[in-house]
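# A structural model of the following input is requested.
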Amino acid sequence: MFGKIHKEMNTFTFNIKTLEGHDELLTYMSTGVYASIKLLIFSSSTFSLLIKMVFPFIISLSILLLASSLGLFPSAVNALLLITFSLCVFTFVFIKNCKSFLISSIKTSKNKKEK
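Got it, this is the predicted structure:
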């Protein structure tokens, strides 16, 4: 899966025609987390699909955790907390990894266009 995401990102960055386009993308990536996620979703359909699959799990587990901590459901709060925390950490690390790969891919593509 990571190989497919990296391949899609490389294809996206090598299709940028101008050096100004590379600079604009690098500037856009450094503006914030939301902008980075939008560009990652645009550059890779596999990344988009994975995020669309993971976020509902995080949201539903968070709701279950909240409901069980309020006493609405007799459930193991520690297990739900651990699962929710693990999914959040996985998502954060995955986004950071993809962001750094996309930045390096943009820089590599820019260097090849300069030569």
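
# Could you use CA atoms for every contact and neighbour count after this?
OK.

# which residues sit against stretch 40-49?
By CA atoms under 8 Å, 6 or more residues apart in numbering, the residues outside stretch 40-49 that reach it are 1, 4-5, 8-9, 12, 98-99, 102.

# show me the residues around the spatially most central residue of the chain that make contact.
Among the residues of the chain, the one closest to the centroid is I95, at 3.1 Å (CA atoms, centre = their mean). I95 is in contact with I37, counting by CA under 8 Å, 6+ apart.

# switch to 10 Å and redo it
I95 makes contacts with 33, 36-37, 40, 47, 51, 89, 101, as judged by CA atoms under 10 Å, 6 or more residues apart in numbering.

# Just give me the closest of these to L64.
The nearest member of those to L64, counting by CA to CA, is V89 at 18.1 Å.

# Starting from L26, give me the distance back to F94.
For F94, the distance to L26 equals 19 Å [CA to CA, to the nearest Å].

# Go through the longest helix belonging to the chain and flag the buried ones.
Counting residues, the longest helix in the chain under DSSP state H turns out to be helix 77-114. Neighbour-count burial for helix 77-114 flags 77, 80-81, 83-84, 87-88, 91, 95, 98-99, 101-103, 105-110 (criterion: 16 or more other CA atoms under 10 Å).

# structure for this one too, so we can compare:
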Amino acid sequence: MKIALCHLELSCGPQERNLCVLEQAVRLAAEQGADWVLTPEAAVQGYYFYYVNKNAVVAPQPSPELEPLRKLCCEYGITLFLGCGEYDAACDKNFNSCLVFGPDGEL
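Now for the predicted structure:
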């Protein structure tokens, strides 16, 4: 089993940029034979997204913006451990989570 640890500069976002960088990194790791790909903490939104905008509310996960990453899991048969913010409506708070997409693209 090959595990790719993606060391990427994603901490300041914005999310759109981070998603482009993540797609490139996941594809590269998969093409190099990785079975599991692990991203940094809060990779999607950026580590400081909440400090930049205290009113930020993360979309329910998995959000449509993650679809390209989910498709890469299916295309390459990899497991993706994705550092991502998650919103809990019950307590009205954002949380730092790890979403895991399997080789079938399912969360």
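
# TM-score of the superposed pair?
The TM-score (TM-score structural alignment, normalised by the length of the second structure) is 0.35; 61 aligned residues with a CA RMSD of 3.6 Å.

# hmm, back to that, how about the contacts of stretch 40-49 of the first structure in CSV, adding distance to L66 of the first structure?
Putting the contacts of stretch 40-49 of the first structure into CSV (distance: CA to CA, whole Å) gives the following:
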residue, distance to L66 of the first structure
M1, 32
K4, 36
I5, 34
E8, 38
M9, 37
F12, 40
C98, 30
K99, 31
L102, 36
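
# Buried residues, the host helix or strand of L40 of the first structure. List them.
L40 of the first structure belongs to helix 33-43 when assigned by DSSP states H and E. By 16+ other CA under 10 Å, the buried positions in helix 33-43 of the first structure come out as 36-37, 39-41, 43.

# what do you get for stretch 47-65 of the first structure?
For stretch 47-65 of the first structure, by 16+ other CA under 10 Å, it's 47-48, 51, 58, 61-62, 64-65.

# what distance separates that stretch from the middle of the whole chain?
Relative to its chain's centre, stretch 47-65 of the first structure lies at 13 Å (CA atoms, centre = their mean, to the nearest Å).

# Ok, stretch 83-94 of the first structure next?
On the basis of CA atoms, centre = their mean, stretch 83-94 of the first structure sits 11 Å off its chain's mean C-alpha point.

# what inclination does the helix holding L40 of the first structure have with respect to helix 77-114?
Orientation check (axes from the mean of the first three to the mean of the last three CA atoms, to 10 degrees): helix 33-43 of the first structure against helix 77-114 gives 70 degrees.

# and of the contacts of I95 of the first structure, the nearest to S69 of the first structure?
Lowest distance from S69 of the first structure to the contacts of I95 of the first structure (CA to CA) belongs to V89, with 21.1 Å.

# check contacts around that closest one.
By CA under 10 Å, 6+ apart, the contact list for V89 of the first structure reads 83, 95.

# now swap in I58 of the first structure and tell me
Contact partners of I58 of the first structure, counting by CA under 10 Å, 6+ apart, are 64, 83-88, 91.

# let's see 8 Å
Per CA under 8 Å, 6+ apart, neighbours of I58 of the first structure: 84, 87-88.

# quick one: which of these is nearest to L19 of the first structure?
C88 (35.7 Å).

# got a list of what that closest one touches?
So C88 of the first structure contacts I58 (CA under 8 Å, 6+ apart).
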